[in-house]
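Participant: here is a sequence with its predicted model. Questions after.
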Amino acid sequence: MSHDQVRVARALLSVSDKTGLVDFARALHARGIELVSTGGTHRALSEAGLPVREVADLTGFPEMMDGRVKTLHPAVHGGLLAIRDNPEHQAALAAHGIGAIDLLVVNLYPFEATIAAGKSYDDCVENIDIGGPAMIRAAAKNHGDVAVVTDVSDYATVLAALEAGNGALSTNLRRGLAQKAYARTAAYDAAIANWLSRHVEAEGPAPFRAVGGSLGQGLRYGENPHQIAAFYRTPGTPRAGVATARQLQGKELSFNNFNDTDAAYECVAEFDPARTAAVAIIKHANPCGVAEGASLLEAYERALSCDPTSAFGGIVALNRPLDAEAARKIVEIFTEVIIAPDASEEARAIVGAKKNLRLLLAGGLPDPREAGETVRTLSGGLLIQGRDNAVVDDMPLNVVTKRQPSEAEYADLRFAYRVAKHVKSNAIVYARDGATVGIGAGQMSRVDSSRIAAWKAQEGADRLGLPESLAKGAVVASDAFFPFADGLMAAAEAGATAVIQPGGSMRDAEVIAAADAAGLAMVFTGFRHFRH
């Protein structure tokens, strides 16, 4: 046995998830490893015919307070924390009759699953594990002498290492298991802290914030091939979308696929499926076409016509279950991902002919009004904010011009503002008859976004052989106020007839006067939709 190998003589097992437990414990016993256990784990091992001691035999105390107190005792923590080559530690073990514990196997009470299931407050509290994290942290701290297993998926790894090491585990393995153990307890405590934050009335931001998650899947790379990446699931009630979706077929999702598909599904969720079919086509997290329709096919064709060049290799999101009619049309061009609440069997078969095309079924739509948070990293910290859950249907549309919008214009103004919420700032969206006809995104100048959107609308008219730009008679939405009248005038020159914007500029009066001079109708919402 090399210097870095530590032989395992005694193991303490205390698990909530008993998947693979008996087989794992049986393999440990076959190696001559003494088994110690608690509560339900002890019963499971005893019923399997394995010789196993109860923790109560070590501590001299029975489990009490409905199992809240059972392992919080020096007989357990001394056995986990004693440094094997420290004479003082060894003398303390001997003086108090404490046996060393070389392997700890613990997985925690299912707190994350309990909150995800929407259980009561008291049920959630009872599923906060205390003894488990304490033992895990103790064993992980003493990983120079102790191995700690917190994940069922590591059972096979540990058994293989014991076989290769003739009953001993290497320093590298113990260190890796310790790192995983601390990450697990950190994510667990983050879930508890964030859940509690939803039940506390507090003024101002919390002084400490925790972020944690479990590995959903490793990714080949990040935005670029030289960047390492992975997708992690956060605990709690999942928001319908990429994280909840079943992938029926196609290549694994890339980092960019995750990001773009999330953007696409959040955008299309703005459209109530009980009211209309809707389709959003996204490229690089920006809509390149969004439309409503009497059917998904109609909505897709109208969304595609906004910018078919950009739609090539894009993400298609639908607010209703994918049907065969829409599926046949969508697969006509190269598409990276289709995401929908569900899909008919015929639609699944049609998409199935395109082996690399990913089909994701999310099981529902996210609620655009739902509260929540978004997290972004920056150098040395995190930026956390509430989700933009403002919905145009809930906003007062304040007419500030002499001309009132027509009913048709009102409908298109609301449509355009729904889309503008999901376009990167500075955002300008032209729309008519429930479809985008030009989108300008992410420009440093709002005037440039206006010009790009108008150019896209003219390009669309040219493709269709129309004499006038598709912006002629359209409405225009701006995600933030026009700081000067020039951006508004660019829209007017393109042929827009009505405008929706937050308002709030020092020069609102100047912008309103320009709108009146051009004969435009304009409404203020009072809500900005910056998206960076």
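Facilitator: Nice, I can see it.

Participant: contacts, neighbours, all on C-alpha from now
Facilitator: Will do.

Participant: which SSE is Asp66 in?
Facilitator: Under DSSP states H and E, no helix or strand contains Asp66.

Participant: the one 5 residues further on too?
Facilitator: No secondary structure element spans Thr71, as it lies outside all helices and strands (assigned by DSSP H and E).

Participant: tell me, how many residues neighbour it?
Facilitator: The tally of other residues near Thr71 (other Cα atoms under 10 Å) stands at 25.

Participant: for Arg507, same thing?
Facilitator: By other Cα under 10 Å, neighbour count at Arg507 equals 15.

Participant: for it, give me its contacts.
Facilitator: Shown in contact with Arg507 (Cα atoms under 8 Å, 6 or more residues apart in numbering): Pro483, Phe484.

Participant: C-terminal to the longest helix belonging to the chain, what's the next element?
Facilitator: Across the chain, the longest stretch assigned as helix under DSSP state H is helix 171-197. Next helix or strand after helix 171-197 toward the C-terminus (DSSP H and E): strand 214-219.

Participant: by how many degrees do that next one and helix 171-197 diverge?
Facilitator: 120 degrees (axes from the mean of the first three to the mean of the last three Cα atoms, to 10 degrees).

Participant: next, the buried residues of the longest helix of the chain.
Facilitator: For helix 171-197, the neighbour count (16 or more other Cα atoms under 10 Å) marks 171, 173-175, 177-178, 180-182, 184-192, 194-195 as buried.

Participant: from the chain's centre, how far out does it sit?
Facilitator: Relative to its chain's centre, helix 171-197 lies at 19 Å (Cα atoms, centre = their mean, to the nearest Å).

Participant: which helices and strands sit right next to it?
Facilitator: Taking 3 or more Cα pairs under 8 Å, 6 or more residues apart in numbering; DSSP states H and E as contact, the helices and strands that helix 171-197 lies on are helix 111-116, helix 131-141, strand 147-149.

Participant: which residues are contacting the last one?
Facilitator: Contacts of strand 147-149 from elsewhere in the structure, counted by Cα under 8 Å, 6+ apart, are 102-107, 136, 139-140, 155, 169, 174, 177-178, 181.

Participant: this is the comparison structure:
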Amino acid sequence: MADADLVTIRRALISVSDKTGLVDLGRFLAGQGVEILSTGGSAKALAAAGVPVTEVADHTGFPEIMDGRVKTLHPTIHGGLLARRDLAEHMQAMEANGIAPIDLLVVNLYPFEATIAKGADFDEAIENIDIGGPAMIRAAAKNHGFVSVVVDAADYQPLIDEMTANKGAVTLALRKKLAATAYARTGAYDAAISTWFAGQLGDAFPRRIALGGELKQVLRYGENPHQQAAFYTGGAPRLGVATATQIQGKELSFNNLNDTDAAFELVSEFDGPAVAIIKHANPCGVAEGDSIADAYARAFRCDPVSAFGGIIAVNRTLDAATAEQISAIFSEVVIAPDADEGAKAVLAAKKNLRLLLTGGMADPAVPGVTLRSLAGGYLLQSRDNGRISASDLKVVTKRQPTEAEIADLLFAFRVCKHVKSNAIIYAKDGATVGIGAGQMSRVDSSRIAARKSLDAAQAAGETEAWTKGSVVASDAFFPFADGLMAAVEAGATAIIQPGGSMRDAEVIAAADQAGLAMVFTGMRHFRH
């Protein structure tokens, strides 16, 4: 294809669902002497603003039919978009069939994503699948050697700037960039439709999957400075980092975003006032309390050393009392559903601290999917939204747990779901008192958690580890009794674990001998 560097815009077709910036663009094009073709609401909006416009139906000589489903699907339109100006036979075909070239296409699509996000029924969703728009976009993008295609209002100004600088013409470099953006948009649009349709059919793992997302932020770097990274939003809407408004603080990093997501998902598990402090995607302290301030103090107490430079998530409106506690040490991010003016004023003194407000809490019970990349592929699974209640517990020891122990066991097991395997959680009175994460051996996790508990206690001026008299949760079964005995050595009085080991009888016998209460959940919470 003999692409021309500069192509003058003489005729444009505009058909947009989102009319942001439409009138200003139309007025600019008209001022450049561009003939404007348009449809439906776009044509009415332009005409109402005094912009000369020709209805597509008048241009094609064919009326809109089938409730507007067929209006731009016409050879006059697609021939005008697809014709190569450097091929004599294309130009002859245009002349023979009365087809005028279209140099600029401005289209954004029916709001399918917004329609399904608001919970529209099947029929309404289907009616919001755009057909003519994607067809025109793909045609114009294919013929970018001669046609400019704009699918986003954010690109109106770059188009205007180029045409102003080049006496009404657009460079090949911009046309290529616009074409790439156009194909990405139709790809993401089709991904949204195919994902939604598979969900409607109950097909969790369709033969093919398409992924779509929208760039929210180009990041300074990835996990390490030599890696490039960006944050994209996409998939089913979910309150959290993707919906949050940043109130203050410097730009979020890749690691900040990952850790903040982990923190918010964890704290969303709890109904009462709760706080989670996260470091490197693992909690270093989690607690419920009578208030957010109380919960923060108890979560921080678990591991004040690791909490330095951590991520803090709360599940209530952040108040000034809690903000005062938070501001006593350095923290990277605070995420909350909301914050009162007092809290904002307190944290404003911490210029580098990021404060994110989500507008609500994530629902831990809502189904969803998680995606992880592998070399050459992806791992797709349903979100771990499993929850255990007291009625699900099976007591397997001679000693029954007390009501207080049951409450702590359920709390600890809920935290366990958000700790990297092998995970061991010691808890007492609705707060973590020791966390062991990410070890190759469950025994090591038990011992690390107990050691950190002792360190925290001694730092607070006490001599005995806070794991004494606690309960302990394990994300998976104890394959041997040694893991359980490590918990006994730490002073735990009750244990919650999935069960299901070939050596369950051996582990139960060890628990009985130690006088422990132990319950099985039948549900595992590996997190790798």
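Facilitator: Here it is on my side, so go on. No experiment lies behind these values; they were computed from the predicted model shown.

Participant: assumed Ile350 of structure 1 was part of a strand.
Facilitator: No: judged by DSSP: H, G, I helix; E, B strand; the rest coil, Ile350 of structure 1 forms no part of a strand; its state is helix.

Participant: quick one: map it onto structure 2.
Facilitator: Under the alignment (TM-score structural alignment), Ile350 of structure 1 maps onto Val346 of structure 2.

Participant: quick one: its match and Glu324 touch, right?
Facilitator: Yes: at 6.5 Å, Val346 of structure 2 and Glu324 qualify as touching, with contact defined as Cα atoms under 8 Å.

Participant: those two: which is more packed in?
Facilitator: Neighbour count, other Cα under 10 Å: between Val346 of structure 2 and Glu324, Val346 has more, with 18 against 15.

Participant: which residues does the nearest residue to His90 of structure 2 once chain neighbours are set aside contact?
Facilitator: The shortest distance from His90 of structure 2 to any non-neighbouring residue, by Cα to Cα, 6 or more residues apart in numbering, is to Ala83 (5.7 Å). Contacts for Ala83 of structure 2 were tallied using Cα under 8 Å, 6+ apart; they are His90, Met91, Met94, Pro101, Asn143.

Participant: before we move on, what about Cys284 of structure 2?
Facilitator: Neighbour list for Cys284 of structure 2: Ala276, Ile277, Ile278, Ala299, Phe300, Cys302, Asp303, Ser306, Ala307, Ile435 [criterion: Cα under 8 Å, 6+ apart].

Participant: how about the first one: what's its closest non-neighbour residue?
Facilitator: Residue nearest to Ala276 of structure 2 in three dimensions, not counting chain neighbours: Val286, with 4.4 Å by Cα to Cα, 6+ apart.

Participant: quick one: map that neighbour onto structure 1.
Facilitator: By TM-score structural alignment, Val286 of structure 2 lines up with Val290 in structure 1.

Participant: right, and its match touches Lys283 too?
Facilitator: No: assessed by Cα under 8 Å, Val290 of structure 1 is found out of contact with Lys283, at 11.7 Å.

Participant: of these two, who's got more company?
Facilitator: Val290 (34 against 22).

Participant: give me the three-state assignment for that one.
Facilitator: Three-state call for Val290 of structure 1 (three-state DSSP): strand.

Participant: gap between it and Thr377 of structure 1?
Facilitator: Computed as Cα to Cα, to the nearest Å, the Val290 of structure 1 to Thr377 of structure 1 distance reads 30 Å.

Participant: do Leu383 of structure 1 as well
Facilitator: Where Thr377 of structure 1 is concerned, Leu383 of structure 1 sits at a distance of 6 Å (Cα to Cα).

Participant: quick one on the thing from earlier: which of the contacts of Ala83 of structure 2 fall in helices?
Facilitator: Assigned to helices by DSSP H, the following of those qualify: His90, Met91, Met94.

Participant: let me see the contact set for the nearest residue to Thr59 of structure 1 once chain neighbours are set aside.
Facilitator: In this structure, Thr59 of structure 1 finds its nearest non-sequential neighbour in Ala75, 5.4 Å apart by Cα to Cα, 6+ apart. Contact partners of Ala75 of structure 1, counting by Cα under 8 Å, 6+ apart, are Leu58, Thr59, Ile98, Gly99.

Participant: ok, and the spatially most distant residue from the centre of structure 1, which helix or strand is that part of?
Facilitator: Largest separation from the mean C-alpha position in structure 1: Ala95, at 51.7 Å (Cα atoms, centre = their mean). Here Ala95 of structure 1 is covered by helix 87-96, with elements defined by DSSP H and E.

Participant: could you give the angle of the helix or strand just after that helix to helix 131-141?
Facilitator: Per DSSP H and E, the first helix or strand lying C-terminal to helix 87-96 of structure 1 is strand 103-107. Relative orientation of strand 103-107 of structure 1 versus helix 131-141 (the same axes, to 10 degrees): 140 degrees.
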